[in-house]
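Visitor: Sequence and predicted model, in that order:
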Amino acid sequence: MDNRQAIGSWISGPRAAAEGMGVDFGYRGERLGLPREGPGSVAGIGRRFGAIFIDWALCVLIGYGLLSGGDLRSANNWALVVFALLSLTTVGTLGFTPGKRLLGLRVIAEDGSRLGAPWAALRTLLLVLVVPALVWDRDGRGLHDRLSRAVQVRI
């Protein structure tokens, strides 16, 4: 291996280097028995960020307009509370938040059933902490989804 190959593998990351050596990781969701694409496949990162942006904007509007009394500083604190309640109630019952529904996403259990209330509560708690949502596995699931045995799929 010459220096260019060594530097190239370092820049592209360990996954690309392993794939260059012939390791097959499969597609996102294959280990979970989900299809490669279409309905039921693991949701892409762009849609998931879009959905959380929509949900957060909705919660900020509610926090600012109804709960903060016009105080912009406390609006984000209220928005976090509203976001947690929104996520807990809608994901625990319907399987999606308003943002997820608008972008065609649903949160399900790993076995394909509806995510139960205790798992939805754990998922919400970890999502509010933010950091677990930023750590992903090779299926594209955040740590908050993995620990709560959930997966976000396209509908």
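Guide: That came through, no problem. Residues are numbered from 1 along each chain as shown.
Visitor: contacts and neighbour counts: CA atoms only from here.
Guide: Noted.
Visitor: Mind giving me the packing neighbours of whichever strand or helix holds Leu88?
Guide: Per DSSP states H and E, Leu88 falls inside helix 72-93. For helix 72-93, the packing partners by 3 or more Cα pairs under 8 Å, 6 or more residues apart in numbering; DSSP states H and E come out as helix 45-62, helix 117-128.
Visitor: Could you single out the most deeply buried of these?
Guide: helix 117-128 (a mean of 19; mean count of other Cα atoms under 10 Å).
Visitor: How far does that one sit from its chain's centre?
Guide: 12 Å (Cα atoms, centre = their mean, to the nearest Å).
Visitor: Show residues contacting the following helix or strand past that helix.
Guide: Remark: after helix 117-128, the chain's next helix or strand is helix 131-134, criterion DSSP H and E. Helix 131-134 is contacted from outside by Leu126, Leu127, Gly142, Leu143, His144, Asp145, using Cα atoms under 8 Å, 6 or more residues apart in numbering.
Visitor: Use this one as the comparison:
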Amino acid sequence: MVDRRDIGSWLEGPPKSNKQNWPGERLGRPESGKGSVARVGRRLIGLVIDWAIAILISRLAFGDAQWATLTVFAVEQFLLVGTLGYGIGHRIVGIRIVRLDGSWAGPLRAIVRTVLLCLVIPAVVWDADQRGVHDKAAGTIAVRI
């Protein structure tokens, strides 16, 4: 015979112990401070700064060429994230791009992340840990420094 406790378990949803209290908790990241997941607002400000820098450089170097801004942005992201772990905007707002274990992202992950970031759609779709599709595909995460 079916007991009420058997039915109630699936009606109540997943066990409370699996509940995530903050972005990055299940990845072993602290709730706040150094090493915590960089929130969307901080990342968006960094992106706007990087895009503004790309516009400035492309206008000065290439004039009104439509392809120039995206190219400058992509080169900046690839070179700086691949070598330093952050773009200029990231650095200003205090975030770094790292692997899930906290080590350096490296050039291969930086190129995957940059290509997907330039496609825009992956960057605006994120999970409970606030990792965009571009970060998930590259195996990276944006953390506070």
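Guide: Cool, got the structure. For clarity, every value in this text was computed on a predicted model and none was experimentally measured.
Visitor: Can you give me the TM-score here?
Guide: After superposition, the two chains reach a TM-score (TM-score structural alignment, normalised by the length of structure 2) of 0.86; 132 aligned residues with a Cα RMSD of 1.7 Å.
Visitor: sorry, back to before: need the helices and strands packed on helix 72-93 of structure 1 in CSV with distance to Phe83 of structure 1, can you?
Guide: CSV is the format used below for those (distance: least, Cα to Cα, whole Å):
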stretch, distance to Phe83 of structure 1
helix 45-62, 6
helix 117-128, 8
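Visitor: can you tell which of the ones you listed is closest to Leu103 of structure 1?
Guide: helix 45-62 (6.4 Å; Cα to Cα).
Visitor: counterpart of stretch 39-52 of structure 1 in structure 2, which residues?
Guide: Using TM-score structural alignment, stretch 39-52 of structure 1 lines up with residues 34-47 of structure 2.
Visitor: what's the span of the matching stretch from first residue to last?
Guide: One end of stretch 34-47 of structure 2 sits 20 Å from the other (Cα to Cα, to the nearest Å).
Visitor: roughly how far is it from the heart of the chain?
Guide: 8 Å.
Visitor: likewise stretch 97-111 of structure 2?
Guide: Mean-position distance between stretch 97-111 of structure 2 and its chain equals 11 Å (Cα atoms, centre = their mean).
Visitor: Okay, angle between the helix holding Leu88 of structure 1 and helix 117-128 too, please.
Guide: Helix 72-93 of structure 1 runs at 150 degrees relative to helix 117-128, counting by axes from the mean of the first three to the mean of the last three Cα atoms, to 10 degrees.
Visitor: residues in structure 2 aligned with the following helix or strand past helix 72-93 of structure 1?
Guide: Scanning forward in sequence from helix 72-93 of structure 1 by DSSP H and E, the next helix or strand is helix 98-102. On the basis of TM-score structural alignment, helix 98-102 of structure 1 is assigned to residues 88-92 in structure 2.
Visitor: Show me the contact partners of the matching stretch.
Guide: Arg43, Ile45, Gly46, Leu47, Val48, Ile49, Asp50, Leu80, Arg96.
Visitor: Of all pairs in the residues you listed, which one spans the longest distance?
Guide: Using Cα to Cα, the two most remote members of these are Ile45 and Leu80, lying 17.1 Å apart.
Visitor: Please tell me which residues of structure 2 the host helix or strand of Val151 of structure 1 aligns onto.
Guide: When elements are assigned from DSSP H and E, Val151 of structure 1 belongs to strand 150-154. Per the alignment by TM-score structural alignment, strand 150-154 of structure 1 matches residues 140-144 in structure 2.
Visitor: so how far does that stretch sit from its counterpart in structure 1?
Guide: Mean deviation of stretch 140-144 of structure 2 relative to structure 1 after superposition (mean Cα distance after the TM-score superposition for structure 1): 0.4 Å.
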